[in-house]
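K.L.:
Show me the folded form of this:
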Amino acid sequence: MPASSIATEQFTVAPVIDYEPAPLPSDRSCLAPTALHRSTPRPARGPRRGEPAPPKTAVVFAETALRQLLEVIDRRRPVAQLRPLMTPVLVERVIARAKATRSGSASMLRVRTRAVDAGTDGAGIGAAEVFGSFRRAGRVHAIAARIERHRDSWRIVALQIG
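P.N.:
Predicted coordinates:
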């Protein structure tokens, strides 16, 4: 565009709307803690009424596997250690996610396991849902997975990291 046509155009400027609340006065004390900001953690609840408790092996596997998963994403652990824990498709997706740059390392906050499916042979729980949260760079993120029995152990078959 020639310089003469730019000079003849009219530019308008619209004000930016302030969407943040006004700061509190410095003499005002902090507000009372809410359910989101508890000073003491809640006690762990058991399974809901009528819902079977997940096997201890599933709970231990879920906690260990998610911690190892975050360590692989943070490049603190080699990817080869995930291969017995997850399906090959998920391992490839975790490798792709680990290539992105990260600010800070992740630390697991809590993990919960819930039994969802009876085994195919009727000898126990065959699948469980795993959900939890982790902290990275001052922010809290969610993680969820589905684990299923695979031979004599458990295996992650679905994964979502938020």
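K.L.:
switch to C-alpha atoms for all contacts and neighbour counts from now on
P.N.:
OK.
K.L.:
Show me what counts as buried in the one helix or strand residue 69 maps to.
P.N.:
If you go by DSSP states H and E, residue 69 is part of helix 56-73. Residues of helix 56-73 classed as buried by neighbour count (16 or more other C-alpha atoms under 10 Å): 58-59, 61-63, 65-73.
K.L.:
Looks to me like residue 52 is in a helix.
P.N.:
No - counting by DSSP: H, G, I helix; E, B strand; the rest coil, one finds residue 52 to be coil, located in no helix.
K.L.:
So which residues lie in contact with the helix holding residue 69, not counting its own?
P.N.:
Residues outside helix 56-73 that contact it (C-alpha atoms under 8 Å, 6 or more residues apart in numbering) are 77-79, 82, 85, 94-95, 97-99, 106-108, 111-113, 128, 130, 147, 154.
K.L.:
Which element is encountered next along the chain beyond that helix?
P.N.:
Helix 56-73 is succeeded, C-terminally, by helix 88-98 (DSSP H and E).
K.L.:
by contact count, what packs against the helix or strand that comes right after that following helix?
P.N.:
The first helix or strand that comes after helix 88-98 along the chain, using DSSP H and E, is strand 106-118. Other elements packing on strand 106-118 under the criterion 3 or more C-alpha pairs under 8 Å, 6 or more residues apart in numbering; DSSP states H and E are helix 56-73, strand 125-136.
K.L.:
how about this one, so we can line them up?
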Amino acid sequence: MTAPSRTVAPAGRPAIRLTVVPTPQPPLEPRPALRLVDLGRPIPSAVPRPGPRPRLLSTATPRDEFGPVLSSRAELPLATEAARRLVTTALEALVGRRPLAQVRPLTTAGVYAALSAGRRPRWCAEGNAPLVIGRVRVCEPVDGVAEISAVAHRGGRAHAVAARLEGIDGHWRCTALQIG
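P.N.:
Just a heads-up that it's a prediction; the model follows:
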């Protein structure tokens, strides 16, 4: 279905014909995604879903049956506090001011294995200058995910820290950590 067209003719120029064509629009009601079983995990999307997630009908919790469950933003503590705690704990452990085991509850198994592999940035291993952590910035691009960045100062030099936190079982866990 097209809109009626009209003719526009500026002075001294040939007539220009303007035709308005309607843009195809998505359906008014969202189509439900085809899912065989709802495990209580959130559907990844750029827009947070309203309302609570559906739960399993059995008496066992999803964690008991299927392992870790992703958490929505409403089920998690403040991301800024978790981000500051992670950056401080991880850097102090790498510098040698606290045991590396204190980082374990804040990270996934893969990140903890990478930290405990023994390879530390040279600026962490050398010298005894104080470690100063600047402002920690947090961005939440998707429900249950936080991306953080910070700058650590030691010995007159600045070093970048970036991490990705995901809500797992009601707690923020670091799934990726980059220290420059």
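K.L.:
Mind checking the TM-score on these two?
P.N.:
TM-score for the superposed pair, counting by TM-score structural alignment, normalised by the length of structure 1: 0.58. Supporting figures: 104 aligned residues with a C-alpha RMSD of 2.2 Å.
K.L.:
re earlier: for ChimeraX, write the selection for the buried entries among the contacts of helix 56-73 of structure 1.
P.N.:
Of the contacts of helix 56-73 of structure 1, the buried ones go into a single ChimeraX selection, burial set by 16+ other C-alpha under 10 Å:
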select :79,82,85,94,98,106,108,111,112,113,128,130,147,154
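K.L.:
matching residues in structure 1 for the longest strand along structure 2?
P.N.:
Longest strand in structure 2, counting residues (DSSP state E): strand 157-168. The aligned range for strand 157-168 of structure 2 in structure 1 is 139-150, by TM-score structural alignment.
K.L.:
Measure the mean distance from the matching stretch to structure 2 post-superposition.
P.N.:
Taken over the aligned residues, the distance from stretch 139-150 of structure 1 to structure 2 averages 0.4 Å (mean C-alpha distance after the TM-score superposition for structure 1).
K.L.:
Give me the contact list for that stretch.
P.N.:
Residues outside stretch 139-150 of structure 1 that contact it (C-alpha under 8 Å, 6+ apart): 58, 62, 126-135, 154-162.
K.L.:
hmm, try it at 7 Å
P.N.:
For stretch 139-150 of structure 1, the external contacting residues (C-alpha atoms under 7 Å, 6 or more residues apart in numbering) are 126-135, 154-162.
K.L.:
now do stretch 170-180 of structure 2
P.N.:
Contacts of stretch 170-180 of structure 2 (C-alpha under 7 Å, 6+ apart): 71, 75-76, 82, 106-108, 111, 159-167.
K.L.:
do that again at 8 Å, thanks
P.N.:
Residues outside stretch 170-180 of structure 2 that contact it (C-alpha under 8 Å, 6+ apart): 70-71, 75-77, 79, 82, 86, 105-108, 110-111, 121, 159-167.
K.L.:
Now which of the residues you listed would you call buried?
P.N.:
The neighbour count (16+ other C-alpha under 10 Å) marks 70-71, 76, 79, 82, 86, 106-108, 111, 161-167 as buried among these.
K.L.:
Count the neighbours of the residue nearest to residue 95 of structure 2 when sequence neighbours are not counted for me.
P.N.:
Using C-alpha to C-alpha, 6 or more residues apart in numbering and skipping residues adjacent in sequence, the residue nearest residue 95 of structure 2 is residue 124, 4.8 Å away. Neighbour count of residue 124 of structure 2, defined by other C-alpha atoms under 10 Å: 17.
K.L.:
so residue 124 of structure 2 sits in a helix?
P.N.:
Yes - per three-state DSSP, residue 124 of structure 2 lies within a helix segment.
K.L.:
Residue 146 of structure 2 -> structure 1?
P.N.:
Using TM-score structural alignment, residue 146 of structure 2 pairs with residue 128 in structure 1.
K.L.:
ok, that match to residue 61 of structure 1 distance?
P.N.:
For residue 128 of structure 1, the distance to residue 61 of structure 1 equals 11 Å [C-alpha to C-alpha, to the nearest Å].
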